[in-house]
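Q: Predicted model and sequence below, questions to follow.
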Amino acid sequence: MPTTQSITLPESVPLYIQSELVAFPYMMITLYLRGADLSVFEESRKHDSLLAIFMRREEHQVELAEALRPIGTVCKLVELTHLTSDGSTKITLEGLARCTIQEMVEESPVPLAKLEIVREFYEKNIVTDALVSSLSALLKIALSYGRPLPEDVMKMVDYIDTPARLADLVAIYCNLPPNQLQEMLETIDPVERLKKVYLHLTEDIQRLQIKNEIQSEVSRRVGKTQKEYLLREQMKHIQEELGEEDPRNAEMNELRKKIESATMPQEVRIIADREIKRLDRINPSSPEYTVSRTYLDYLAGMPWQKGTADNRDINEAERVLDEDHYNLKKVKERILEYLAVRTVKDKMKGPILCFVGPPGVGKTSLGKSIARALGRKFIRMSLGGMRDEAEIRGHRRTYIGALPGRIMQEIFRAGSNNPVFMLDEIDKIGLDFRGDPASALLEVLDPEQNSTFTDHYLDVPFDLSNVMFITTANQLDPIPPALKDRMEVLQLSGYTAEEKEVIAARFLIPREMEENGVSGETTRFGEAAIRAVIDNYTREAGVRNLQRNIASICRKVTKEKTQGKPERVEITPAIVEEFLGPRKFFNEVAAEADRVGVVTGLAWTESGGDIIFVEATRMQGKEELILTGSLGDVMKESARAALSFVEANRDELGIEATSVAGMTIHIHVPAGSIPKDGPSAGITIATALVSLLKGQPARRDVAMTGEITLTGRILPIGGLKEKALAARRAGVKTLLVPARNRDAMEDIPEAVKNDLEFIFIEDAREALLNALKQP
């Protein structure tokens, strides 16, 4: 390595002027220049391969000599190689000594200057020796704290005892900014330079020490989750460097796009944005990540502004309703009214309809037909046996596995904010310690509130006012009054035999023949066979059992065909009896003779109307009234009221005093295993008592219904249509009905009116005149 005394400079040396590069003596410098001006280095070959590196001042100067810092470094060009791989040039320089500019020789095209070597002097003493040894020790301490130093540098440090060279060497590896390095270069006194380097290195070690202490403390506190997070962040950085996309980033970007396109209300969008920022900070392996991600999926997937266009062609809607269901005029009329209003008013609240009727009359299938007529999506949700309020309102997002309520889940799956939503069996909702689902439905089924329905899980309002809710029930009594008040009740009564014939021919038989592999071209059902199935094998308000019996016949036809037997061309009543066995129902009224103390009454059940027989008898004993037949409290009270009326009007009714005195009266209603209740059998019980006490037979072809008071007035009853249909099925000819039920006659089918004689009564005496056979 040449010393400053042995360096001989030519008359002029090229200057390589830089803003960031500071060269020191004894320093090897490697540059990679691409497309740069190499004239300075080419020129140096003409000047003994020497050039000088000077740093430009920060402030702007006009003259070049004034624009340069006073001290630079003379360097020797060791190597200049043009690389073909990337088109760059590799330049290797060796720092020789400090220098100053005596005068500028030339400024363009290549700056040339006359230079002078800066001579360094120091006196070796105890202070310099202590500084050199202390600096060497500090370097080793820095290395122990993680300061990266090449091995050859550490070996050099052990052998360098010259303060100037040691100071320059340490300054290079102190990571000082260019301005401080230039100041170090301009410090000519080696001892002073050694002191500055010592201070810089001490500060550097202190920073390293504090950093290590902090890292140790953080490492001690950081658990497994944080460590995984750091590793993932490093992995993400590595993937970015490699040009690979992080799967989690792709997932988050996709989720952001879904939220962007969900057209949420502004207040919901704010919550979604806040939640996705929170999700981005959660470790994917954390259970909380799954909860937050599921919540965002529901928010992004809800149809906030997405719905289906209604079919506003009323005639087409009417055609669809008639095609799917026979009769049901009131329901169809209500749907067409709703469509008519929709054609003139875009924004209107969806109706809340409640279909009430016996099983099998088509309540649920009617909902599907309405959805098809409107062109909307159809959702059906069964409420039977539901006891948990969370099924309606959802769970709070406080635990893993929380989900929205069924209302929001079904709308999420449908992808429409205006479906036809059928809540089936609303009268069979339960109640227990988990809450009251019926109360939770109050907000859902209230047109004034459901525009801001808030599910516990989503915790943001959702507009349900566009949804057309339809509920179904077999009876209204179990429905809470507050919930009943929110719904428009439409009664669906049972079908007449004629209506069942049409339904069977138009809907049931074609469907069952297709499902059971019976060809309609070779086999047909005769009208007499259909009537035989209706009269002899089914006694119901709906058509469910009728459908089962038709399916049974079709299956047996298919079985015979597969066995190679002759194919049945026409199903006749004889074939019906062959396939279905002996008839199950008989004309109960026509099969019995008129008897004393036995009167035909009518009852309403969940399955429609039915006939009942009230039997009364007497026997010697203490004067008391015995009631049997699984009667409810209301019916027992009606029996006592009927007996009080008879005893109070004994003389007027022509009953002898001895017929009651000392007698035990027993009233029985057959089918004792079936619970019976209600006040409408009051007039029937009174007629049976009068028939018994007077010994006057009651006409079995006369049926009656009505509540009786102590004075004999007849009060109105419910379910007249169902009771009239039951009377007709049983072969009754005359029906005694309370006069205040006259308005209900408009619901009675014309076929029933033609077959039955309706007599409207206001007093029990009128019933007795028409029901008892006159002597």
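A: Yes, it's here.

Q: drop to CA atoms for contacts and neighbour counts, all remaining ones
A: OK.

Q: now the helices: where do they sit in the stretch 1-150 of the chain?
A: 39-44, 64-67, 126-144 (DSSP state H, counting those that start in this stretch).

Q: so of the ones you listed, which one's packed in deepest?
A: Greatest average neighbour count among those goes to helix 39-44 (a mean of 18), per mean count of other C-alpha atoms under 10 Å.

Q: A further structure is provided below for comparison with the first:
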Amino acid sequence: MTEREVRSLPMVALRGMTVMPEMVTHFDVSRERSIEAIEEAMQEEGQKIFLTAQKDIEVEEPTAEDLYQVGTIASIRQIIKLPRNLLRVLISGEERAVINTVEFETPYMRANVTVLPDTGEEALDASADQVSQEAMTRGLKEIYGEYAGRLPKYPKDMLKQVQEYTDLAKVVDWIAANVPLEQKDLQELLEETDLLKRYQLLAFKLVNEMQIMNIKEEIQTKVRERVDQNQREYILREQLKLIREELGEENTISDAEEFQAAADKLQASDEVKEKLQKEIGRFKSSLNSPAENGVIRTYIETMLEMPWDKATEDHKDIVYAKQVLEEDHYGLEQVKERVLEFLAVRALTRKGESPILCLVGPPGTGKTSIARSLARALKKPYVRISLGGVRDEAEIRGHRKTYVGAMPGRIAAGIRSAGVKNPLMLLDEIDKVSNDYKGDTFSALLEVLDSEQNYRFRDHYLEVPLDLSEVLFVTTANTLQTIPRPLLDRMEVIEVSSYT
């Protein structure tokens, strides 16, 4: 048999390491059998040793099943003895070989191995001319040069050294031995004896590694930019904080944070939340304008205090309602009977379908007290709004917040003071309302009382829809003569005559 076919060599099992042909490297050995194998190899001709990798690095005494079958025949160049019975061995990888048998009875492991030639060389010579081989060799060198050039602190002389090789097989093995690939990738390249496949496999792994580098660089660039931006923002915020402290504006930041926390907890429609977030953003950016800042602060506080989704449950006990009316009023039997009928109808109808109750009678006949008793009977918050002498539409709809001293209209303010969206709201002396050049007050009231419109009543100050469909409206009047017909058609009139 020739030298390339079968050999019997001392063997060392490496942990976490694969040695390739054309690789010059060193490793430390501490296991007794490995030290014996190194010393035996040094006594033999050529100082050759067979190196293979363990499948599991935790195994202390490997068997044949624990070893990869393909390894590398290497020459020992140097041995250095280290403290604690360690040997540092410098080797040079030469040829691939596969294990036939392993002798474990000797003080060291000895392997009978068969040298593995490159099976693709004959096919390469038959199918490709010298120019094609040269093109493949140069292409692989270019890929290696691009890859190695992107590695930090990679020795520049290595890029020159690879240019000395012209044989494709040696170029493939040398590059594989001198780039930082993972062990599983090196083992895969070591076990591949087909030169063409090994060439393609190495080229793919190098290109894949460069793609991974590109992705990592993109991520690192984005992270670096974000960190730089965060540091810049932090420095600017700290400077701004000191400036605000000097100007006495530090409370504004804490107020904005409190507003944001309250807005996050607010139960309201998306339209309301979106408007609130926009105003909080304006509040944060209006520090240099105290007047504007104060207007926005008042608006945000008003929006947060509105009971957008808070409601009480109606008490629909007619017997209890009759008891309350009897306790609060003597006589007025017909009026109390009509009120109880109204409550009975309301209990059986859907939200917003019951008419508005209108109590009509001379002053001092108990109209307002009946409304208050009605609220107590239903266990609802009671809100009274006096309309006597109101002639400005803005009293109902509110003033736009661009005006100095703007505030919500009386309806929205009443809802706010009640703390729920379904109180009993008494519109007192509705017959005393009048119109002038500032707007049509009765038209504004019509929108408030009309069930087809009031579920999206828009107060000029709030600038978002306000649902009034669950409010129980009760009106009082001394006469029906001054109430417009469209408004009167939406009311159930109960006459409250004077006591006799």
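A: That came through fine. Nothing here was measured: the structure is a model prediction, and the numbers come from that model.

Q: one step back: TSV for the helices of the stretch 1-150 of structure 1, including distance to residue 116 of structure 1?
A: Below are the helices of the stretch 1-150 of structure 1 laid out as TSV (distance: least, C-alpha to C-alpha, whole Å):
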stretch	distance to residue 116 of structure 1
helix 39-44	17
helix 64-67	14
helix 126-144	27
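
Q: can you tell me which of those helices comes nearest to residue 99 of structure 1?
A: For these, proximity to residue 99 of structure 1 was assessed by C-alpha to C-alpha; helix 64-67 is nearest, at 13.8 Å.

Q: list the helices and strands the closest one packs on?
A: strand 88-106 (3 or more C-alpha pairs under 8 Å, 6 or more residues apart in numbering; DSSP states H and E).

Q: against structure 2, where does the strand it packs on fall?
A: Strand 88-106 of structure 1 lines up with nothing in structure 2 when matched by TM-score structural alignment.

Q: In that strand, which residues are buried?
A: By 16 or more other C-alpha atoms under 10 Å, the buried positions in strand 88-106 of structure 1 come out as 88-89, 91-101, 104.

Q: ok now that strand, how far from the chain's centre?
A: On the basis of C-alpha atoms, centre = their mean, to the nearest Å, strand 88-106 of structure 1 sits 74 Å off its chain's mean C-alpha point.

Q: What of stretch 218-232 of structure 2?
A: With C-alpha atoms, centre = their mean, you get 18 Å for stretch 218-232 of structure 2.

Q: Now do that stretch: everything it contacts.
A: For stretch 218-232 of structure 2, there are no surrounding residues in contact (C-alpha atoms under 8 Å, 6 or more residues apart in numbering).

Q: Where does that stretch end up in structure 1?
A: Stretch 218-232 of structure 2 corresponds to no residues in structure 1, going by TM-score structural alignment.

Q: How about stretch 430-437 of structure 2?
A: Stretch 430-437 of structure 2 corresponds to residues 426-433 of structure 1 when matched by TM-score structural alignment.

Q: if we can go back for a sec, for residue 461 of structure 1, find the nearest of the helices of the stretch 1-150 of structure 1.
A: That would be, of the helices of the stretch 1-150 of structure 1 and by C-alpha to C-alpha, helix 126-144, which comes in at 61.3 Å.

Q: Other residues contacting that closest one?
A: Helix 126-144 of structure 1 has contacts (C-alpha under 8 Å, 6+ apart) with 149, 157-158, 161-163, 166, 170, 191, 194-195, 198, 201-202, 204-205, 208.

Q: what stretch of structure 2 does the next helix or strand after it fall on?
A: Later in the chain than helix 126-144 of structure 1, the nearest helix or strand by DSSP states H and E is helix 151-159. Following TM-score structural alignment, helix 151-159 of structure 1 has no partner segment in structure 2.

Q: right, and the helix or strand after helix 151-159 of structure 1?
A: Criterion used, DSSP H and E; the element after helix 151-159 of structure 1 is helix 163-172.

Q: just checking, what packs against that following helix?
A: Looks like helix 163-172 of structure 1 contacts helix 126-144, helix 178-186, helix 190-221 (3+ C-alpha pairs under 8 Å, 6+ apart).

Q: Next, the angle helix 151-159 makes with the first one.
A: Counting by axes from the mean of the first three to the mean of the last three C-alpha atoms, to 10 degrees, helix 126-144 of structure 1 points 150 degrees away from the direction of helix 151-159.

Q: Which helix or strand contains the most centrally placed residue in structure 1?
A: Central residue of structure 1 (C-alpha atoms, centre = their mean): residue 409, 3.6 Å from the mean position. According to DSSP H and E, residue 409 of structure 1 maps onto helix 406-414.
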